[in-house]
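J.: have a look; sequence and predicted model below, questions after that.
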Amino acid sequence: MKLALKRIHTYFYQYSVGFFFILFWPVLFLLSKRPKLFRYINKLRQIIAFISSASSGIFYRATFEEPIDWSRTYVICPNHTSNLDVSAISVHLRNNHCFMGKEELRRHFVLKFFFNTIDITVNRESKMSSFRAFKQASEKLKNGVSVVIFPEGTIPDNYPPALHAFKNGPFRLAIEMKVPIIPVTSLDTWKVLWDTGKEFGSRPGICDIFVHKPIETAHLTLDDADALRDEVHAIIKQKLLQA
């Protein structure tokens, strides 16, 4: 009975996302025709993420290690345990940003709109696709758009989820572009909805994320990419152990 209710909640949440996306669709469509206004697509995504979650009893709470200067551009690296991570992070970022995600997300009813306009898709099995994606990410950073990349590359299959090894891409990108990197620890989004919610369903609750202080990269070279990757992994792992 409990599992059935959690699965019903998952459907309710998913339909809430779809409902509010359709409600805002006319404005999103108009904005999609004006690339200079793409930053407002991001603002509307934040609104849709918040109200669709809140209508399902899901809320997001962020703790910041120190105040963030949102006038700067960042590469943002969170761990990944739930589809709610995107909403939790998006709601609390105060600058223009985009997400990098797997190519399959272009088939999602809601997400395909954002990946066709402001976000970046990548086929991680293709070196050419990865090259193009990170080239696009570089252009975003040059234009003052922060890039959110989940360095695990996917949501881990094991439950409860454990932190997996990080890929090098986001760390090389941050060093090449000389922008700070912000580690973000998603502490318990998986307890509210793990992965897509298909197996265990979801429930109302508060999802906590911890935004660590930025790590400067201006003094680093590409030879330091592995060390930076390991540093960010250790920061997030330590925070998860403390939770």
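T.: Perfect, I can see it now.
J.: for the rest of this, base every contact and every neighbour count on C-alpha atoms.
T.: Noted.
J.: in the chain, which helix has the most residues?
T.: Ordering each helix of the chain by length in residues (DSSP state H) puts helix 2-32 first.
J.: which elements pack onto it?
T.: Packed against helix 2-32, as judged by 3 or more Cα pairs under 8 Å, 6 or more residues apart in numbering; DSSP states H and E, are the following elements: helix 38-54.
J.: give the other helices and strands that the helix it packs on contacts.
T.: Under the contact criterion of 3+ Cα pairs under 8 Å, 6+ apart, helix 38-54 touches helix 2-32, helix 84-92.
J.: tell me which of those helices is the most buried.
T.: helix 84-92 (a mean of 22; mean count of other Cα atoms under 10 Å).
J.: that one to helix 38-54, inter-axis angle?
T.: 120 degrees (axes from the mean of the first three to the mean of the last three Cα atoms, to 10 degrees).
J.: starting at the chain centroid, how far to the next helix or strand after helix 84-92?
T.: Next along the chain after helix 84-92, taking DSSP states H and E as the criterion, comes strand 97-102. Once both centres are worked out by Cα atoms, centre = their mean, to the nearest Å, strand 97-102 turns out to sit 7 Å from its chain's centre.
J.: thinking again about what came up before, the longest helix of the chain vs helix 38-54, what angle?
T.: Compare the direction of helix 2-32 with that of helix 38-54 by the same axes, to 10 degrees and you get 160 degrees.
J.: my read is residue 147 is in a strand, agree?
T.: Yes - secondary structure of residue 147 (DSSP: H, G, I helix; E, B strand; the rest coil): part of a strand.
J.: surely it touches residue 101?
T.: No - the pair residue 147 and residue 101 fails to qualify as a contact (Cα atoms under 8 Å) at a distance of 10.8 Å.
J.: next one for the comparison:
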Amino acid sequence: MRNFLAILQLMIAGLVFVAVMIIVLPFIVLPILLIPGRTGRAIGFYFLQFWAICTSTASFIFFKSYHHEKAPDGRAYVYVLNHGSYLDAMGVVMCIKQAFRPLGKIEMTKVPVFGIIYKRVAVMIDRSSKGSRERSVQELKKELAQGGSILIFPEGTMNRTEKPLANFYDGAFRIAIETQSPIAPIAIINARTLMPRSNPFSIRPGLVKFIYDDVVETKGLTQDDLPELKKRIHQSMERIIISNESKYATHMSDPIS
């Protein structure tokens, strides 16, 4: 019975995912093509949020942000988040209130319909190509220089380990230091439990939490500070995950905060 309900939930969510994506496709792509820069992307972002809300409702998986006030809108941030589920893509457009450009794998452009939108809103990277990696870094830095925010999953890909947080790559922190941009860490809680990457058919209804950590300023930092910066943010995000994920927590006296 449980398997039947999970398959039914996944089918309904998938149908709504595709149907709404087709409907909003022109409203996302056209503003980006016709209105260059951040304004066009901001318009498209509103329709992405509409798609996410519809898909979330249909799947009975809901998203809520906590301590959003720690990263007030209006600043250009390097958002860094843990990544463990396909649900993360839906949650980021609902729980980050201002438009941003994510760093995305070029493989995602092969997904029907979604891929058309993805390559318009994200900065594409082919990790097997040095030239692609260098171009993506320059594009992300340009976005920050123009006052826009960017989003990077510093684990590099979905966490395939049993650990709450995989090791971080340097990229997000190097970009933040080079542009002297603030880093806004966000811990995603419960997504891996509700829809594990290894078995999407075990999907179940529930709440995914996006918990904002304190913004980390990089003004005055140099590349010599990168290892300590990366370690500090990793430890802080890991602490939040362990405190709020029931599969890791042994004491739940102070969840969220």
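T.: Good, I have the coordinates. Keep in mind the model is a prediction, meaning the values are calculated, not measured.
J.: now render the helices and strands packed on helix 38-54 of structure 1 as JSON lines, adding distance to residue 193 of structure 1.
T.: Below are the helices and strands packed on helix 38-54 of structure 1 laid out as JSON lines (distance: least, Cα to Cα, whole Å):
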{"stretch": "helix 2-32", "distance to residue 193 of structure 1": "8"}
{"stretch": "helix 84-92", "distance to residue 193 of structure 1": "7"}
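J.: list just the one of the ones you listed that sits closest to residue 42 of structure 1.
T.: helix 84-92 (8.6 Å; Cα to Cα).
J.: mean deviation, the longest helix of structure 1 versus structure 2?
T.: Taken against structure 2, helix 2-32 of structure 1 registers an average deviation of 2.0 Å after superposition, with mean Cα distance after the TM-score superposition for structure 1.
J.: can you classify residue 239 of structure 2 as helix, strand or coil?
T.: Residue 239 of structure 2 - assigned by three-state DSSP - is helix.
J.: residues touching it, list them.
T.: Residue 239 of structure 2 makes no contacts at all, as judged by Cα atoms under 8 Å, 6 or more residues apart in numbering.
J.: now with 10 Å, please.
T.: 164-165, 187, 233, 249 (Cα atoms under 10 Å, 6 or more residues apart in numbering).
J.: buried subset of these?
T.: Applying 16 or more other Cα atoms under 10 Å to the contacts of residue 239 of structure 2, the neighbour count classes 164-165, 187, 233 as buried.
J.: of these, which belong to helices?
T.: With helices taken from DSSP H, the overlap with these comprises residue 233.
J.: which of the buried ones among the contacts of residue 239 of structure 2 lies closest to residue 213 of structure 2?
T.: Nearest to residue 213 of structure 2 among these, counting by Cα to Cα, is residue 187 at 7.4 Å.
J.: can you tell me what residue 73 of structure 1 aligns to in structure 2?
T.: Aligned against structure 2 by TM-score structural alignment, residue 73 of structure 1 finds its counterpart in residue 76.
J.: that match: helix or strand, and which one exactly?
T.: Secondary structure assigned from DSSP H and E places residue 76 of structure 2 in neither a helix nor a strand.
J.: ok, how many other residues are close to it?
T.: A count of nearby residues for residue 76 of structure 2, using other Cα atoms under 10 Å, gives 23.
J.: so what's it closest to, chain neighbours aside?
T.: In space, residue 76 of structure 2 comes closest to residue 149 once its chain neighbours are excluded; the distance is 4.4 Å by Cα to Cα, 6 or more residues apart in numbering.
J.: that neighbour and residue 241 of structure 2, how far apart?
T.: The span separating residue 149 of structure 2 from residue 241 of structure 2 equals 24 Å under the rule Cα to Cα, to the nearest Å.
J.: can you pull out the strands in the stretch 151-257 of structure 2?
T.: Using DSSP state E, counting those that start in this stretch, the strands of the stretch 151-257 of structure 2 run over residues 183-189, 206-212.
J.: which one, of these, ends up nearest to residue 1 of structure 2?
T.: Among those, strand 206-212 comes nearest to residue 1 of structure 2, with 17.9 Å by Cα to Cα.
J.: that closest one to helix 87-95, inter-axis angle?
T.: Between the axis of strand 206-212 of structure 2 and that of helix 87-95 there is an angle of 60 degrees, by the same axes, to 10 degrees.
J.: next, the mean deviation of strand 206-212 of structure 2 compared to structure 1.
T.: If you overlay the two and look at strand 206-212 of structure 2, the average distance to its match in structure 1 is 0.9 Å (mean Cα distance after the TM-score superposition for structure 1).
J.: tell me the contacts of the residue lying closest to residue 221 of structure 1 once chain neighbours are set aside?
T.: Leaving out its chain neighbours, the residue that sits closest to residue 221 of structure 1 by Cα to Cα, 6+ apart is residue 175, at 6.3 Å. When contacts are counted by Cα under 10 Å, 6+ apart, residue 175 of structure 1 is found next to 75, 181, 216-225, 228.
J.: what do you get for residue 105 of structure 1?
T.: Contact partners of residue 105 of structure 1, counting by Cα under 10 Å, 6+ apart, are 111-115, 121-122.
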